Every structure is written in structure tokens, then in C-alpha cells.
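> Okay, here's the prediction I keep looking at, along with the sequence it came from:
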Amino acid sequence: MKAVILILLSLFSIFIKAQEKTKDTLFFTYDSKYIKAHIEIPNHFYIKDGSGYMDGTFHFVKAKVLENQTVKLKEVCLKKFVHSSKFYDKNRKRRLDDYALWEYLKNYTIVLVKRTEDRKEYIQVEPSFEIE
């Protein structure tokens, strides 16, 4: 009887794993004029359009550095993506809705593609929102 219960439980866990949705991946070009990393917190990447600490701010947290990608990738300019989104309104005082941007991007795997002198570095990041 115990063996039957263990088999059923293991099958149930396999079915649950099969139901997990894989996230799509977005590749953004790392633009050092638009993305800022501070010396005090080097694993946090803030975007220039962020609202600031009073209202809460959107940023990326470095998860890991990926090995070179063998697939040809289409990179998107992060600034153009943010400015063309429904989360950005240049006519408002607080132009970017940081929280809504975080809500949207948390459903994706995000990779920042940083070009160095002779190669590309792929930094997997997680979107984050915090109020200080």
C-alpha cells in the first residue's frame, strides 16, 4: 500500500512540473548612458527613467552571467522599449510607472547584452521594484 501511495505521489509531482510555464526571454542592449550601476550596490542596475526612491523605483538585480549564446539573438534597445510602452508618459511629472513595468517584466526572463572590447557579456537579471 505504501508503495502505491509513493508511486502516485511521484506521478503527481511529475504532472505538476509539466504544467509549469516557461518564460519567454527578452534580450536588451546594455547602454551605460541609460542603465546605471552604483559602486555601493554593483549587482543592481537602475534605469535613467526610474521614478526615484520616494515613489518606489524599478531596477534589475543581477542573477548570473551566462555563457556566450550560440543562437543569433535579436537585441532590443531598453530605452526605446520603455519609451514606447504603456508604462511611460512623457507628459506626466512622474513619467514612468515603475510598478507597472515591474509587473509586466516579471513574467519574462531578462538578459542584458553588454558589449566589451572584443566580446559580448550576457547578464541574466531579474526585474525588481522597491520603496525605500
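Perfect, I can see it now.

> alpha carbons only for contacts and neighbour counts from here, please
Will do.

> Phe45 against Ile35, yeah?
Yes. At 6.1 Å, Phe45 counts as touching Ile35 under the criterion of C-alpha atoms under 8 Å.

> A further structure is provided below for comparison with the first:
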Amino acid sequence: MKLPIITIILTIASISSYAQAKDTLFFKIDKQYTISPTITPNLSNRTYTEYVKVARQQKLQTKTNGYIYFVGNGHLTKGLKPRKILSIKEYIENRKFYCDGNHNKIIDKWKLKDSLTDKFVIFFVNGDEFIQPRHLQYQSYYPIRQDEKIINNPIKDTLYFKLDNSYLYESEYYPGEYITKDSSGSSYGTFFLKKIVTKQEETDNTIQISDFEEFVHNSRFYDKSKTQKLQDQNLSDFLSNYVLFLVKNTPTKNEYIKVYPSFAIE
């Protein structure tokens, strides 16, 4: 027996819709942690000084390195009956969403995207109204501008990479800058590591020194099937969450070059 074509199409559409269905999470509004122009109007009118003052108060209250910023989709929903309303601060501020490491409390925005914003339908509960965000991101308090200084997050894990002078090497034209074979070039913008200071110490076999090429090629920022294989800016943003050293091996001592990640478009 042959099914009508329209029945087959509807069946396929139903299966596709079911496969794409997402579970729903409901979060309560936390005035110190969930910041939104949908809840608090005229946020964009604050001066930088006002923003710093409010952010300092929020940070003292939440004891976190950042907060959730969201913008509603323009519609207020009523009549929903959530079984459970969660604290988004408690949901996010656990090690599941932190950058890999033992010490930092820095939210990995890519983990957040994979395991929250792309995975669930989200509503914020405001009284008897439900706000579905069209834009949601984790906003770090860092870097903080203080007078003429820039203060970065002081608590970071440290990564060590071998300076192999093959995949990762010092620029011929810009001494103290280290580039990779996969850097995308001036038209797309280039990832590089900038030297801060160099020190020599006796070889420490307890330090895990990783291969930078292997690290990059196994990351989400590299796709060999694409013309622009490396997402230079995203790699730079990700590595900014760590203290970085390049290691030159010698028989008795190692040379440790402290660097920071950068991205530039020429």
C-alpha cells in the first residue's frame, strides 16, 4: 500500500520537529546577577563611572567574576506552569561551566553556549510573567579600567606550551611576537602571542608542557575542511582566560617565556 505523498511529508516534518524539540528551563530574576534592559530600563544611558560603581556592588553581592546579561524577545508570556524555578546563578556558577583548570572561576562562554543556550528553551520568571530572551550571554567584570591601569582577572590557571620553532615560531618581522602556521593572515586578522618577560629556571619535570599544534588542532577553533582553518580571534579570547608560558628546552635549564594572546587586523 502506497502512502500519499502529503502523508509522507507530514510524517517527516513531525519526526524532524520532534528531533529538534528542546526541554525548557525556568530561572528566577536575580537583580544582582541577571541584568537586562527588559527588566531595568535605560541601562545604556549609564556612564562608565556609574557602571563601575554598580558592577562593584554586584560583584560584592554575588561573589562572582561576572553576570548574565539578556534581552527579552519583546513578548511577555503568561499562564505557564513551571514545575521548578531555578537559580541561574547556582546553575551557572559551578565547575561544569568553568574553563578547564583547578583554580579559576572563569565561565567558558563556549561551554555555556553548548550546554545551556543552544540546548534549552529558557524563560525568566518575573512575577506572573515569563520572559524568553532573544539574546543571552555571560558578561565578565574583567578587564577593569582603573585610572590608567587595566586590571585583568587575577585568578587563572597556567598553561605551558613547547616552543617548537616549527608550528609555533617567533615572527621574523616583529621580535617578541610568536605566530602559528595556521594564522589566518592580515585580511582575516591574525592570532599571535606577545612576549611579556623571559626567565630561566632549572628543569621542572612536574610541569605539564603541551604541544601547541596539537592543542589548536583539537580545539573547537580549528577546522581543516575550511578555507580559513583557524578562528584567530576566538582562540585569542579563549586563551586570555589563562596565564601562558612558552618553554624552550635546554639540558639543564628551561627558558620560560611569559606571553599573552593577541589578535590584530592589519
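Cool, the structure landed. Here the structure is a predicted model, which means the values were calculated and not measured.

> returning to that earlier point: look at Phe45 and Ile35 of structure 1 and report which has more neighbours.
Phe45 (22 against 18; other C-alpha atoms under 10 Å).

> Enumerate every residue touching the more buried one.
Applying C-alpha atoms under 8 Å, 6 or more residues apart in numbering to Phe45 of structure 1 gives the contacts Ile35, Lys36, Ala37, His38, His59, Phe60, Val61, Lys62.

> In JSON lines, list those along with distance to Gln124 of structure 1 and secondary structure.
Formatted as JSON lines, these follow (distance: C-alpha to C-alpha, whole Å; DSSP: H, G, I helix; E, B strand; the rest coil):
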{"residue": "Ile35", "distance to Gln124 of structure 1": "14", "secondary structure": "strand"}
{"residue": "Lys36", "distance to Gln124 of structure 1": "16", "secondary structure": "strand"}
{"residue": "Ala37", "distance to Gln124 of structure 1": "15", "secondary structure": "strand"}
{"residue": "His38", "distance to Gln124 of structure 1": "18", "secondary structure": "coil"}
{"residue": "His59", "distance to Gln124 of structure 1": "13", "secondary structure": "strand"}
{"residue": "Phe60", "distance to Gln124 of structure 1": "9", "secondary structure": "strand"}
{"residue": "Val61", "distance to Gln124 of structure 1": "9", "secondary structure": "strand"}
{"residue": "Lys62", "distance to Gln124 of structure 1": "6", "secondary structure": "strand"}
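
> Please report which of these has the highest neighbour count.
Within those, most neighbours by other C-alpha under 10 Å means His59, with 24 neighbours.

> all strands of structure 1, in order?
Per DSSP state E, structure 1 carries strands over the ranges 25-29, 35-37, 44-47, 57-66, 76-77, 109-115, 120-130.

> corresponding residues in structure 1 for stretch 75-88 of structure 2?
On structure 1, no counterpart of stretch 75-88 of structure 2 exists by TM-score structural alignment.

> Which one of the strands of structure 1 lies nearest to Asp97 of structure 1?
Closest of these to Asp97 of structure 1 is strand 57-66, at 8.8 Å (criterion: C-alpha to C-alpha).

> mean shift between the closest one and structure 2?
For strand 57-66 of structure 1, the mean deviation from structure 2 after alignment is 0.6 Å (mean C-alpha distance after the TM-score superposition for structure 1).

> for the alignment partner in structure 2 of Asn68 of structure 1, what are its contacts?
When structure 2 is aligned by TM-score structural alignment, Asn68 of structure 1 is paired with Glu201. Glu201 of structure 2 is in contact with Lys253, Asn254, Glu255, Tyr256, counting by C-alpha under 8 Å, 6+ apart.

> Kindly provide the distance from the second one to Lys248 of structure 2.
In this structure, Asn254 of structure 2 and Lys248 of structure 2 are separated by 6 Å, where distance is defined by C-alpha to C-alpha, to the nearest Å.

> With the last one instead?
In this structure, Tyr256 of structure 2 and Lys248 of structure 2 are separated by 7 Å, where distance is defined by C-alpha to C-alpha.

> buried sites along stretch 179-188 of structure 2?
Ile179, Thr180, Asp182, Ser183, Ser184, Tyr188 (16 or more other C-alpha atoms under 10 Å).

> Kindly name the residues of structure 1 that line up with it.
Against structure 1, stretch 179-188 of structure 2 falls on residues 46-55 (TM-score structural alignment).

> How far does the matching stretch stretch from one end to the other?
Note: stretch 46-55 of structure 1 ends 15 Å apart using C-alpha to C-alpha.

> same deal with stretch 62-76 of structure 1?
Across stretch 62-76 of structure 1, the terminal residues are separated by 18 Å (C-alpha to C-alpha).

> same question, stretch 91-99 of structure 1
With C-alpha to C-alpha, one end of stretch 91-99 of structure 1 sits 18 Å from the other.

> again with stretch 77-97 of structure 1
Terminal-residue distance, stretch 77-97 of structure 1 (C-alpha to C-alpha): 19 Å.

> repeat for stretch 72-90 of structure 1
34 Å.

> what sits up against that stretch?
Applying C-alpha under 8 Å, 6+ apart, the external contacts of stretch 72-90 of structure 1 come out as 26-31, 34, 95-98, 100-101, 113.
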